[in-house]
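S.K.: predicted model follows, preceded by the sequence.
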Amino acid sequence: MQQHLTWKPWSNPGVENLRLKHDAGGIHASSHLIQNLRGHSIAATYVLNCDPRWRFRRLWLQVDNHGQRSLILERDIRGRWLLNGEPRNDLGDCQQVMLSASPFTHTPALQRCALETGQSAALQVAWIDMLSLKVEARQQRYLCLRQQSDHTLYRCEAEGKPPRELTVDPDALLIDAREQYQRMSVRTLQVSPWV
């Protein structure tokens, strides 16, 4: 199954177009985004891979902001993190990756937490600032506020940021992050076998 999703920032100019694919090897997201971050315009491309249980495995990220820069962040099955091939022991407790300018990276975390109404979960994430490409461990907490058949409402408390309410669809794909992002479209593509 493949899905194509588009988000826009709440108030700044920009857009993210993401293709999400599920197969036997896991979950694969590829995205192109353009945004204005803290007064700087960036264009970025990333490919993020998770195993079939939404555990982070690999991120390739390229950002163009007055020149191109890129990184590769990986986590092996033993939980060891590598940044551009070099060990990052300080990320050892991290379970997922969060990109400062992408609404998609909440999805793997929410899929892994699988919270019911009233439940919360705290996790360490490898947080990447997309302007500087700085990678650091940060604490993040999700609280499930309300579940309905077509959406779920969470509160996200991320270290160094004000709390945000996130509305996601049944696949934990962001519909709305109050005053941050809004989903514009989603299309599901399914391959039908020839009859």
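M.R.: Received the coordinates, thanks.
S.K.: only C-alpha atoms for contact and neighbour calcs from this point on.
M.R.: Will do.
S.K.: show me where the protein has its helices.
M.R.: 106-113 (DSSP state H).
S.K.: excluding chain neighbours, give the residue nearest to the residue nearest the centre of it in space.
M.R.: Note on the chain: the residue nearest the mean C-alpha position is residue 105, at 0.7 Å, using CA atoms, centre = their mean. Once flanking residues are discounted, residue 105 sits nearest to residue 98: 5.3 Å by CA to CA, 6 or more residues apart in numbering.
S.K.: ok, and here's another one to check against it:
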Amino acid sequence: MADMSEHPVAWRRIDVPVGSGLGSLIAEPDGYRLEGAEMVADAAQRYSCRFTVRTDLAWVTREAEVEVLSAEGVRTVRLSARGGQWTVDGARVPRLDGCVDVDVAAVPLTNTLPIRRLGIAPYEYRDVAVVWIDVPSLDVRRMTQRYTRRTPAGGRDRYQYSDPEFGAFELTVDRDGLVVEYQGLAERLG
């Protein structure tokens, strides 16, 4: 895997009139760190989001911090997982226990976590329990997501992502598992 820290990737949001994001996947001695940011501005909403997610070497999330700047001011949420038990802003939240991944609903950077961790073959799928963090509200909840690996196309791996609330979307990823295209949400720049 390449160290993406010197060359972050950028996405253009295609679901809003003005939106962009930037993210890096950084290998560390004891795991991986995802650093991401997003900005959205249209008639209905204006916000920026900044987040950090840390995993162990098996791509299991250990902690996440998400900060949003919006009309409501600056707000932050911090999550930590130890032994399958989760805390949010220091308070134990049993309904999140057993979740392995964090999905920050901003740039598609956190989709890399299950893609890298699961290592599924074409035509296989896995259901995963994730901690889903809404942006810009910072609401935190448990969500079941399904990742189904499709056959590669155009030299890139493809997955179908689905969940019961938002539906199904195709993801095209590069060799590092970073999203190139997220159907209906974002596409990579450059």
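M.R.: Thanks, I have the structure now. Computed from a predicted model, the values in this text were never measured in an experiment.
S.K.: TM between them?
M.R.: Here the TM-score for the pair of chains, by TM-score structural alignment, normalised by the length of structure 2, is 0.91; 184 aligned residues with a CA RMSD of 1.7 Å.
S.K.: on that earlier part again, corresponding residue for the residue nearest to the centre of structure 1 in structure 2?
M.R.: Residue-level alignment of residue 105 of structure 1 against structure 2, with TM-score structural alignment as criterion, gives residue 110.
S.K.: that match and residue 117 touch, don't they?
M.R.: No: judged on CA atoms under 8 Å, residue 110 of structure 2 makes no contact with residue 117 at a distance of 11.6 Å.
S.K.: does residue 189 of structure 1 really touch residue 2, like I thought?
M.R.: Yes: counting by CA under 8 Å, residue 2 is a contact partner of residue 189 of structure 1 at 5.1 Å.
S.K.: more neighbours, the two?
M.R.: More crowded of residue 189 of structure 1 and residue 2, by other CA atoms under 10 Å: residue 2, with 16 against 11.
S.K.: any idea how far the equivalent of residue 165 of structure 2 over in structure 1 lies from residue 168 of structure 1?
M.R.: Aligned counterpart of residue 165 of structure 2 in structure 1: residue 160 (TM-score structural alignment). From residue 160 of structure 1 across to residue 168 of structure 1, the span is 22 Å (CA to CA, to the nearest Å).
S.K.: these two: who's more crowded?
M.R.: The neighbour comparison of residue 160 of structure 1 against residue 168 (other CA under 10 Å) goes to residue 168, with 22 against 9.
S.K.: roughly how far does residue 42 of structure 2 sit from residue 105 of structure 2?
M.R.: From residue 42 of structure 2 to residue 105 of structure 2 the distance is 17 Å (CA to CA).
S.K.: of the two, who's got more company?
M.R.: residue 105 (17 against 11).
S.K.: does that one touch residue 131 like I think?
M.R.: No: using CA under 8 Å, residue 105 of structure 2 is not in contact with residue 131, being 10.5 Å away.
S.K.: so what's the residue count around residue 149 of structure 1?
M.R.: When neighbours are counted by other CA under 10 Å, residue 149 of structure 1 registers 7.
S.K.: and the gap between it and residue 170 of structure 1?
M.R.: Separation of residue 149 of structure 1 from residue 170 of structure 1 (CA to CA): 8 Å.
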